[in-house]
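Sharing a model prediction with you, sequence too.
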Amino acid sequence: MQTFRFRKTFGAELLADEQTVFTLWAPSSDEVFLEIEGMAAQKMRSDGQGHFSLKAACGAGARYLFRVSGGQSVPDPASRSQPEGVLGPSVVTDPDAYQWQCPEWQGRPWNEAVIYELHAGLLGGYSGISQRLDELASLGITAIELMPINSFGGTRNWGYDGVLPYTPAAPYGSPDELKSLIDAAHARGLMVILDVVYNHFGPEGNFLPVYADAFFDHEKNSTWGTGIAFDKPEVAKFFIENVLYWLMEYRFDGVRIDAVSAISDHTWFGALRERVKATVEPGRHVHLILENENNDAGLLRDGFTAQWNDDGHNALHVLLTGEHEGYYKMFSKDPTQDLARVLAEGFVYQGQFNPYSGKNRGMASGDLPATKFILFLQNHDQTGNRALGERLLALAKPEAVKAAYALLLLSPMIPMIFMGEEWGCLTPFYFFCDFHGELAEQVREGRRKEFSQFAAFQDKKNRNRIPDPNALETFEASRPERAARETETGTTWLALTRQLLTLRREWIVPYLHNVQSAGVHVLGVGALYARWRLDAGKILTIFMNFSENQYDILETYHLIYESSENRRVGLLPPFSLVACMEDVA
């Protein structure tokens, strides 16, 4: 069977004949010793530039630590395996040991993407996710996206507090079990995308400041902590190789890079794109996805696959719920017009002043095809960063959510749904972690302080209703309730999901190679229709009404979907959506 390995510059690389080469960049240390379990410590060779290396007589399964200046023993920052967690020893692994069952998999073109975001721990780890793949594929999902799986402190976490970017978190399963999940997904035609975090490290288990303070840029701190010095060649290479490692050794079909706005050195993105292009096999589809508060359309023009469209979510959320606190204030003035701009041009904010941040935000995006934008109604951020983790169906009229769901799955933008959304899940999704002692108290109180500016939580008694992120019950309460799939509501939503994704596959996906807006027209508050030019002379028109009013609409050709069973010809009822496809000369 074909095997895959990406030879990293950093960490432990297994050679033949029970030999392993160890490499560590430790510019803050004068000397470094390699400690292999059962063997005497060995001094590593220095090149005088902060790089330490040594070839040692050990093979797969050897446990090791690096002892740096000051006598502290630390795990490998590029460790492939940490079975005892981020505070334990690293383990030498043989990347060639796993026998791939789908080595010829080439991925899928981006226009076919229908993304399902999930949290590995809540779905039972890698083996638990594997058990869900058949049902997801049968619904019409074509890609699963894993929230970050890099190792973190404790046994449960969203993943954004990770400290070892190369190490799959042990609570979810072994490295080979992760490969088996990816293999199983590919066997069912599903892509697998990984969320990666390069803008900060978590608060527990990050030893880099001890021996590599130059890894950080203390003048460019972000919301999440000390800035990272991407302008340093070793740092830039560390993260570029991390992307290549996941794409090549684990065969992920793409990565979603978290909080791109916190990465200040933009030359890194060009270098990443070039290395990926030069490394990935010809003909294989891999996708580089961004989450970027800056709405940097330039990165999308330069070849990055797509960006999460927070503007689209926010405009729809305000229309559906009427909420206007926090960052929703940015979209509260005229959410209908904001949605119109999203559907026509991608971003709402294209350089204008942002009252929430007090700065100008974004750049022009109207020339970009709709497939450069990933649209969603819910995700881990927009649900879990609420104080009480409410799902959208708990906040808005179900019939309005149904119309928005149809827009999500039928628009030319790439749709993403959040685990459980396909059956109308009402289980909250909370922020959770597993810290202890003073750190746990800081996280708990910080979470409550964060929401003190909101009207509902200005009273201390109400703030105490916010679940403790560190409590095991907070994690358990976030598991999507599977039993709800079998209820009348659950089966109705599943049928709707299957119907809409079937329509998308048959009517829309084949014509998504060069999509451009053909105009958007506002009918009234909460109501509008949008048109797109697709391939082969197709025109897709979607009429949508998220209000309680009724509107006249133009007669169109070839109706492919309508959400209202009682729609009268020429009328758009409250909380409804109508989609039509035309052939034009």
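Nice, thanks for sending it over.

going forward, measure contacts and count neighbours with C-alpha atoms only.
Noted.

Please settle this for me: is V522 part of a strand?
Yes - assessed by DSSP: H, G, I helix; E, B strand; the rest coil, V522 belongs to a strand.

Tell me the buried residues in stretch 463-483?
Of the residues in stretch 463-483, R463, I466, P467, D468, P469, N470, T474, F475, S478, R479, P480 count as buried by neighbour count, 16 or more other C-alpha atoms under 10 Å.

Reformat these as TSV; add distance to V163 and secondary structure.
Converted to TSV, the buried residues of stretch 463-483 look like this (distance: C-alpha to C-alpha, whole Å; DSSP: H, G, I helix; E, B strand; the rest coil):
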residue	distance to V163	secondary structure
R463	30	helix
I466	26	coil
P467	25	coil
D468	22	coil
P469	19	coil
N470	18	coil
T474	22	helix
F475	20	helix
S478	23	coil
R479	24	coil
P480	27	coil
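
Tell me the one of these nearest A169?
Set against A169, the nearest of the buried residues of stretch 463-483 by C-alpha to C-alpha is F475 (16.3 Å).

How about the contacts made by that closest one?
F475 makes contacts with L122, R156, Y430, F432, C433, P469, as judged by C-alpha atoms under 8 Å, 6 or more residues apart in numbering.

Go through those residues and flag which are in helices.
Members of these lying in helices (criterion: DSSP state H): none.

Now tabulate the residues you listed in CSV and tack on distance to I129.
Shown next, in CSV, are those (distance: C-alpha to C-alpha, whole Å):
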residue, distance to I129
L122, 9
R156, 16
Y430, 20
F432, 20
C433, 20
P469, 23
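
Put the buried members of these into a ChimeraX selection.
Applying 16+ other C-alpha under 10 Å to the contacts of F475, the buried members can be selected in ChimeraX as follows:
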select :122,156,430,432,433,469
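
which among the contacts of F475 gets closest to G107?
Distance to G107 across these (C-alpha to C-alpha) is lowest for L122, with 26.1 Å.

is it true that that closest one touches S478?
Yes - the pair L122 / S478 is scored as a contact, 7.2 Å apart, by C-alpha atoms under 8 Å.

Please settle this for me: is I240 part of a helix?
Yes - under three-state DSSP, I240 falls within a helix.

Skipping adjacent residues, who's closest to it in space?
Nearest residue to I240, sequence neighbours excluded (C-alpha to C-alpha, 6 or more residues apart in numbering): L272, at 5.6 Å.

what does G61 give?
Using C-alpha to C-alpha, 6+ apart, the nearest residue to G61 is V92, at 5.3 Å.

can you tell me how far the one you found sits from S53?
Distance, V92 to S53, using C-alpha to C-alpha, to the nearest Å: 15 Å.

Same question for D183.
D183 sits 34 Å away from S53, taking C-alpha to C-alpha as the criterion.

more neighbours, the two?
Taking other C-alpha atoms under 10 Å, D183 and S53 do not tie; D183 has more neighbours (25 against 21).

putting a second one here so we can go through both:
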Amino acid sequence: MPFGAQVLEGGRVRFRLWAPAAERVELLLQKPEAGAIARPMESREAGWYELTSDEATVDDLYRYRIDGSCAVPDPASRCNPDGVHGASQVIEPGLFAWTDGNWRGRPWEEAIIYQLHVGAFTAQGSFAAVTERLDHLVELGVTAIQLLPVAAFAGAHGWGHDAVLPFAPAATYGHPDELKDLVQSAHHKGLMVLLDLACQHFGPEGNHLSAYAPEFFAPPTTGRAGRSIDCTRAVAGEFLIHNALYWLEEFHVDGLRLDAAWLQEGAGESDLLETLADAVREGPGKHRHCHLLLGHDPRAVRYLHWPDHSAPRRYAAVWNDAVQQAMQDVLTGAAAGAAGTVRPLEQLGACLSRGFADSGAGRLLPTAFVSFLQDYARIGDRALGERLHQLTPARPLGVLVATALLAPMPPALFMGEEFAAAQPFLYFCDFNPDLVKDVARNRRQSFAHLQGFRSARTRARIPDPTDPATFQRCKLDWNSINRSPHADWLDFHRRLLAVRRREICPRLAGMHEEAVRHSLIAGRGLSIRWTLGDDSVLSLLANYSGVQLDGLQRPAGSVLWAEPREAEQALPQGRLPPWSLLWFLQDAA
């Protein structure tokens, strides 16, 4: 990296900091035998300061002192063992003994994603504890774990989107080597590891960089939401590109999900997403599968297109919030006792057949869209953090689960979804109390327009995000997976994913963009037909309502899945019971 602390050949350490607003910068090196020693850094052009030291060694702690007053951590720190306000640590990444040298990743068509928050996934809330649970994920049948942002943020817990040291794994989760061990342990078990990146935004606490490099950030907005990087500046763009490559190269992760803030209207050399994709393709992507994903945004489409069929896509897929919305709208009707409404089904049919519900998706492969019923944001943005199984009857939910997990789009689960975890996923943070003294009141007030939260008394039920108990309530209870109904839901997901891995994933490569047809059935059901990459045909016949469908024709092929089982028995009479579906697979002629 062109910045931060870099151990050079021979053991010397080069320190480099961009501080254009500083008059002078010193390195404060903390030596166990000598205490803190200060060494001036040489001023270079364009606001850079640099020092190559014979005194610094691996594992030493250090800070930068700006203009003789404030001492700050390294914004490119690889490790900050005492949190974002503490000293940074010199790390030599080459010392970690990797054992996954034969791993080349998995093709995107095999992706079955499990999204998790490291702090809430286990009682311990650490990288090491996630490693201990990998066998559960293998037995579940997923092929990739996706970690919510893990870079260092203020406090002991948070969602991870308020990081201020984008290169340092959060100390509350463990040492960088423990994250590397998680990654290589996953690889040994056949699991990819994907990582959410939120490096384009710095949180409201611990952003020391803004004091000596204010032009690194876009103009501040009102409130306490933190600061966004000014991507139009060359040094900021370089910082983001190196951050992405850092996780792929030094931590061997198999892919990154970039949120919509990375998307820009411009093209050409100023387009960070194109620059990043080219850097990945010419770097770690030359030797193994490296999958780049985008958060939901209509502008993502142009990064997913094939320029022609001889060139690879820049990005593998986009997370499709539209299909989540359509599925949840269908389930909302079920929970309210409605017979089904046409509009959500039109949206669902469009999402399952062409990705986004609008026509802007154009000619894209189904595998270019990650589909999911619920994720951390949709659950966490609810006032009480409820999961879908707590909001809707079991039978409609089972039908939608079977829809999402067997459609050609790569599916994603949110941690605990597979066993209908009783724990909510709430918004939680641990900022300085003086900084966020109004966070609970503001959050509660944001729900005041909703029925059920219009009085101060009802809003008081909404958990305080800054209360440590709010975070503790979100930790999964792994003891529940052996009890009903949790064990039943777990078995249901395992069986569905076994069918997907065996019958669907091997047939996805080679699909064409326009090989999908869908139609509505009496405003209450869907019929969709996909021609897969090996010319086999996958068909869905589903009734998403509480009213029986009649006069149906059986699609060609053998039954791949019936939900519930009696749905298969009714179809010869041209009927499909309320809330039921059938999947069919016809081999190529």
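That came through, no problem. Nothing here was measured: the structure is a model prediction, and the numbers come from that model.

count of neighbours near the aligned residue in the second structure for the residue nearest to I240 of the first structure?
Using TM-score structural alignment, the equivalent of L272 of the first structure in the second structure is L276. Each residue near L276 of the second structure was counted by other C-alpha under 10 Å, and the total is 20.

now V436 of the second structure
Counted with other C-alpha under 10 Å, the neighbours of V436 of the second structure add up to 17.

Equivalent analysis for V439 of the second structure, please.
Using other C-alpha under 10 Å, V439 of the second structure has 17 other residues around it.

Counterpart of it over in the first structure?
Using TM-score structural alignment, the partner of V439 of the second structure in the first structure is V443.

Check which helices and strands the helix or strand where that match lies sits against.
According to DSSP states H and E, V443 of the first structure maps onto helix 437-450. Packing partners of helix 437-450 of the first structure (3 or more C-alpha pairs under 8 Å, 6 or more residues apart in numbering; DSSP states H and E): none among the helices and strands.

What residues sit buried inside it?
For helix 437-450 of the first structure, the neighbour count (16+ other C-alpha under 10 Å) marks A440, V443, R444, R447, R448 as buried.

so how far is it from its chain's centroid?
25 Å (C-alpha atoms, centre = their mean, to the nearest Å).

which residues sit against it?
In this structure, residues lying in contact with helix 437-450 of the first structure by C-alpha under 8 Å, 6+ apart are A387, D434, R463, N464, I466, D468, P469, N470.

Now the two most distant members of the residues you listed.
D434 and R463 (20.3 Å).

which non-adjacent residue is nearest the counterpart of D381 of the second structure in the first structure?
Counting by TM-score structural alignment, D381 of the second structure corresponds to N385 in the first structure. Spatial nearest neighbour of N385 of the first structure, chain neighbours left out: F431 (6.6 Å); criterion: C-alpha to C-alpha, 6+ apart.

same check, this time on Y49 of the second structure
In space, and not counting its chain neighbours, Y49 of the second structure is closest to S43: 4.6 Å by C-alpha to C-alpha, 6+ apart.

does the one you found really touch E50, like I thought?
Yes - contact criterion C-alpha under 8 Å: S43 of the second structure and E50 qualify, at 6.7 Å.

ok now do the residue of the first structure sitting at the aligned position of L294 of the second structure, which residues does it touch?
In the first structure, the residue paired with L294 of the second structure is L290, using TM-score structural alignment. L290 of the first structure makes contacts with R256, I257, D258, A259, V260, F304, A306, Q307, W308, as judged by C-alpha under 8 Å, 6+ apart.

Compile the residues you listed into TSV and extend it with columns for neighbour count, distance to L395 of the first structure and secondary structure.
As requested, those are exported to TSV (neighbours: other C-alpha atoms under 10 Å; distance: C-alpha to C-alpha, whole Å; DSSP: H, G, I helix; E, B strand; the rest coil):
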residue	neighbour count	distance to L395 of the first structure	secondary structure
R256	25	28	strand
I257	19	29	strand
D258	22	27	coil
A259	18	26	coil
V260	20	29	helix
F304	18	34	coil
A306	25	29	strand
Q307	26	26	strand
W308	23	22	strand
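
Run these past the second structure and keep the common ones.
Compared against the second structure with both residues aligned by TM-score structural alignment, their matches' C-alpha atoms under 8 Å, the contacts of L290 of the first structure retain R256, I257, D258, A259, F304, A306, Q307, W308.

So what's the residue count around the residue nearest to G61 of the first structure?
23.

What is the aligned counterpart of it in the second structure?
Under TM-score structural alignment, V92 of the first structure pairs with V90 in the second structure.

Its match touches T57, doesn't it?
Yes - contact between V90 of the second structure and T57 holds when scored by C-alpha under 8 Å: they sit 7.1 Å apart.

What distance do you get for A168 of the second structure to P2 of the second structure?
As for A168 of the second structure, its distance to P2 of the second structure is 16 Å (criterion: C-alpha to C-alpha).

These two: who's more crowded?
Applying other C-alpha under 10 Å to A168 of the second structure and P2 shows that A168 carries more neighbours, namely 26 against 13.

and the more buried one, what is it in contact with?
Applying C-alpha under 8 Å, 6+ apart to A168 of the second structure gives the contacts A76, S77, R78, C79, N80, A151, A152, P176.

Throw these into JSON lines and include neighbour count and secondary structure, thanks.
As requested, the contacts of A168 of the second structure are exported to JSON lines (neighbours: other C-alpha atoms under 10 Å; DSSP: H, G, I helix; E, B strand; the rest coil):
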{"residue": "A76", "neighbour count": "21", "secondary structure": "coil"}
{"residue": "S77", "neighbour count": "24", "secondary structure": "coil"}
{"residue": "R78", "neighbour count": "26", "secondary structure": "coil"}
{"residue": "C79", "neighbour count": "28", "secondary structure": "coil"}
{"residue": "N80", "neighbour count": "26", "secondary structure": "coil"}
{"residue": "A151", "neighbour count": "24", "secondary structure": "strand"}
{"residue": "A152", "neighbour count": "31", "secondary structure": "strand"}
{"residue": "P176", "neighbour count": "24", "secondary structure": "helix"}
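
okay if I get these as JSON lines plus distance to P564 of the second structure?
Putting the contacts of A168 of the second structure into JSON lines (distance: C-alpha to C-alpha, whole Å) gives the following:
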{"residue": "A76", "distance to P564 of the second structure": "53"}
{"residue": "S77", "distance to P564 of the second structure": "53"}
{"residue": "R78", "distance to P564 of the second structure": "51"}
{"residue": "C79", "distance to P564 of the second structure": "51"}
{"residue": "N80", "distance to P564 of the second structure": "52"}
{"residue": "A151", "distance to P564 of the second structure": "43"}
{"residue": "A152", "distance to P564 of the second structure": "46"}
{"residue": "P176", "distance to P564 of the second structure": "46"}
